[in-house]
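# 3D model of this:
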Amino acid sequence: MATQPRPLAVVTGASSGIGLELAKIAAQEGYDLIVVADEPQIEDAAMELRAHGTNVDARQSDLSSLQNVENFYRFIAATGRPVDILLANAGRGLGRAFLDQNLDEALHVVDTNITGTIALIHMIGNDMRARGEGRILITGSIAGFIPGTYQAVYNGTKAFLNSFSFALREELEDTGVSVSCLMPGPTETRFFERAHMLDTAVGQAKKDDPAAVARQGFDSMMDNEGDVVTGWKNKFQTAIANFTPSGMLAGQHAKTAAPGSAKDAR
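Here you go, the predicted structure:
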């Protein structure tokens, strides 16, 4: 009797943080994995994931490049297996005032968070629509509701992803393909270290557990929910943001994200 093949999950940004936790959950739920990240730690993550008894293919690739996205998609297609769930989690942050940032680094945030993400979704999403089934989870952020003073580019990219996810979800209604958006708040990952924000108030503040955030996102995707804002504080913050003038939100954000604000918060 033929063994039923395991479903396949693709996870981007899977070397650490929320991405790694999403991959762990997928493994625990019986999915084989294709994981990718732009750093060599993806191989360590793959070894950890294989301990769950799942098959894992790992790729180190910078998905800010369209060529790399196309190469990664061809790698997936070459397996001959359909992608059952796409966990589009790859992302970059960058702190400091926009005019003080290195422009190449700022553009890398845009290309990672937006260009590479929507390119991969376009490729895999078309395959899902042709089959009439599939699930997509996009990692947005509550940052997308707030003008990000000292994080202007990052928050802008997350505003795009939040909006994009709702629009795509509506376009794919009744196709068998669901789109969900995970909108976490500050989470205990390497994000603030990579974004050069360890000296900020938000960088030093208590943060959410990435495993709990990932679980909420995964379960919401499986329940076909359009979005999930994790944590009651984040839910409250997003609700208030809907009624607060943008200029006031920008000023409030500056107090937590400005360089050296960790010292002022003590």
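
# only C-alpha atoms for contact and neighbour calcs from this point on.
OK.

# which SSE is Met47 in?
helix 41-50 (DSSP states H and E).

# quick one: the next helix or strand after that helix to helix 41-50, angle?
Once helix 41-50 ends, the next helix or strand along the chain (criterion: DSSP H and E) is strand 56-60. Strand 56-60 runs at 170 degrees relative to helix 41-50, counting by axes from the mean of the first three to the mean of the last three Cα atoms, to 10 degrees.

# for strand 56-60, packing partners?
Other elements packing on strand 56-60 under the criterion 3 or more Cα pairs under 8 Å, 6 or more residues apart in numbering; DSSP states H and E are strand 32-37, helix 41-50.

# Redo those as JSON lines? Include distance to Thr238.
Shown next, in JSON lines, are these (distance: least, Cα to Cα, whole Å):
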{"stretch": "strand 32-37", "distance to Thr238": "29"}
{"stretch": "helix 41-50", "distance to Thr238": "32"}
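
# Quickly compare those and say which is most buried.
strand 32-37 (a mean of 26; mean count of other Cα atoms under 10 Å).

# Buried ones in stretch 149-168, by neighbour count?
149-159, 161-162, 164-165 (16 or more other Cα atoms under 10 Å).

# contacts for the helix holding Met47?
14-16, 20, 23-24, 27, 35-36, 56-60 (Cα atoms under 8 Å, 6 or more residues apart in numbering).

# again, only this time at 10 Å
With contacts defined as Cα atoms under 10 Å, 6 or more residues apart in numbering, helix 41-50 is touched by 13-16, 20-21, 23-28, 32-37, 54-61.

# Over to stretch 75-83?
5-10, 32-34, 57, 59, 69-72, 124-125, 127-128, 131, 133-136.

# can you tell me which of the residues you listed are in helices?
Using DSSP state H, the subset of these located in helices is Val69, Glu70, Asn71, Phe72, Ile124, Gly125, Asp127, Met128, Arg131.

# for comparison, sequence B:
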Amino acid sequence: MSRPFAIVTGSSTGIGLELAKRCAKEGYDLLIAADEPEIEHAAASLRAGGTEVQSLQVDLATTEGVDKLYAAAKGRPVDALLANAGRGLGHAFLDQDLGKARQVVDTNIMGTIYLIHKVGNDMRRRNSGRILIVGSIAGFTPGSFQAVYNGTKAFLNSFSFALREELNDTKITVTCLMPGATETEFFRRAEMMDTAVGTAEKDDPAEVANIGFDAMMKGEGDVVSGLKNKVQSAAANVIPAGVLASQHRKMAEPGTAKK
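Down below sits the predicted model:
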């Protein structure tokens, strides 16, 4: 029997790399992608364990980038799509560079749903496959000083539940992993190292990835990683949005980093 095949996006570092490691451990051949040269280092480390790995440096915020990734699979059936690629952006919305804000939307939303549409249709024709979408507990909270990012995660959280329902009469599973703040390059890249959340202690990306992978393999609809994050996400369902936005300001406003 041939080995299963997985595509993991945003897999040069952080949660994406840990998801790729877990796929490799479970016997998957891999196609991994990210928009930075570090993807080659990630591929080398995965190949050292004997896994067949194809790597691609590509911008998944663009239609062309997604097309290039899809073509790189060369028609091989995708058993698992782990859609992790994402960008963050700190600071007040009106102070942000609109081009950077648009790149967050294009990466987190358009690139993600375009790839899922292409791979998902292939899965539907075979009536087989697993999709893991990395959302966030940020999607439950109006993100003052992260307004665009939190909005994109709210979209992904909602989209995953809707897609799962649409596919409930198939053998395709859709799982949404919703982590909290995790120890990755995210906050540095989002220019948030002068904030309380950027400098606070964070979750271990390997633990987050393992929770998400296990949920995907069980066919679960969603999973929030970590007890603290579970409490926060539950509270967000009952606390007024204005209060949540004010609380988020205390974490994400520039200059709130603890010294």
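
# Could you quantify their similarity as a TM-score?
A TM-score of 0.99 describes the superposed chains when it is computed by TM-score structural alignment, normalised by the length of the second structure; 259 aligned residues with a Cα RMSD of 0.7 Å.

# Give me the buried entries from the contacts of helix 41-50 of the first structure.
Among the contacts of helix 41-50 of the first structure, those buried by neighbour count (16+ other Cα under 10 Å) are 13-16, 20-21, 23-27, 32-37, 54-61.

# who's in contact with the counterpart of Ile113 of the second structure in the first structure?
Using TM-score structural alignment, the partner of Ile113 of the second structure in the first structure is Ile118. Counting by Cα under 10 Å, 6+ apart, Ile118 of the first structure makes contact with Val69, Ala88, Asp111, Thr112, Ile124, Gly125, Ile138, Leu161, Phe164, Ser165.

# Three-state assignment for Ile118 of the first structure, please.
helix (DSSP: H, G, I helix; E, B strand; the rest coil).

# Next one: it from Arg194 of the first structure, what distance?
23 Å (Cα to Cα, to the nearest Å).

# Likewise for Val153 of the first structure?
Distance of Val153 of the first structure to Arg194 of the first structure, computed by Cα to Cα: 15 Å.

# Also Arg215 of the first structure?
Applying Cα to Cα, the value for Arg215 of the first structure to Arg194 of the first structure is 24 Å.

# ditto for Glu39 of the first structure
From Glu39 of the first structure to Arg194 of the first structure the distance is 12 Å (Cα to Cα).

# all helices of the stretch 51-200 of the second structure, in order?
63-72, 98-105, 112-126, 147-166, 186-189, 196-199 (DSSP state H, counting those that start in this stretch).

# Skipping its backbone neighbours, what lies nearest the counterpart of Ala201 of the first structure in the second structure in space?
Residue pairing (TM-score structural alignment): Ala201 of the first structure is matched to Ala196 of the second structure. Closest residue to Ala196 of the second structure apart from its sequence neighbours, by Cα to Cα, 6 or more residues apart in numbering: Ala257 at 4.0 Å.

# Can you tell me how far the counterpart of Leu163 of the second structure in the first structure is from Gln4 of the first structure?
With TM-score structural alignment as the criterion, Leu163 of the second structure lines up with Leu168 in the first structure. From Leu168 of the first structure over to Gln4 of the first structure the distance is 31 Å, taken as Cα to Cα.

# so what's Glu39 of the first structure closest to, chain neighbours aside?
Glu39 of the first structure's closest residue in space is Gln60 (Cα to Cα, 6+ apart), at 6.0 Å.

# Kindly state which residue of the second structure is aligned to the one you found.
Structural alignment (TM-score structural alignment) places Gln60 of the first structure against Gln57 in the second structure.

# so how far is Thr63 of the second structure from its match?
14 Å.

# what's the answer for Pro205 of the second structure, then?
28 Å.

# cool, and Glu40 of the second structure?
22 Å.

# what do you get for Ala241 of the second structure?
34 Å.

# now Tyr70 of the second structure
Taken as Cα to Cα, the span from Tyr70 of the second structure to Thr63 of the second structure is 11 Å.

# One more: Gly219 of the second structure?
Taking Cα to Cα, one finds Gly219 of the second structure at 29 Å from Thr63 of the second structure.

# More neighbours: these two, which one.
More neighbours surround Gly219 than the other of Gly219 of the second structure and Thr63, with 17 against 14 (other Cα atoms under 10 Å).

# Next, the contact list for the alignment partner in the first structure of that one, please.
Matched to the first structure by TM-score structural alignment, Gly219 of the second structure sits across from Asn224. Contacts for Asn224 of the first structure (Cα under 10 Å, 6+ apart) come out as Arg135, Ile136, Leu137, Val177, Ser178, Val179, Ser180, Phe218.
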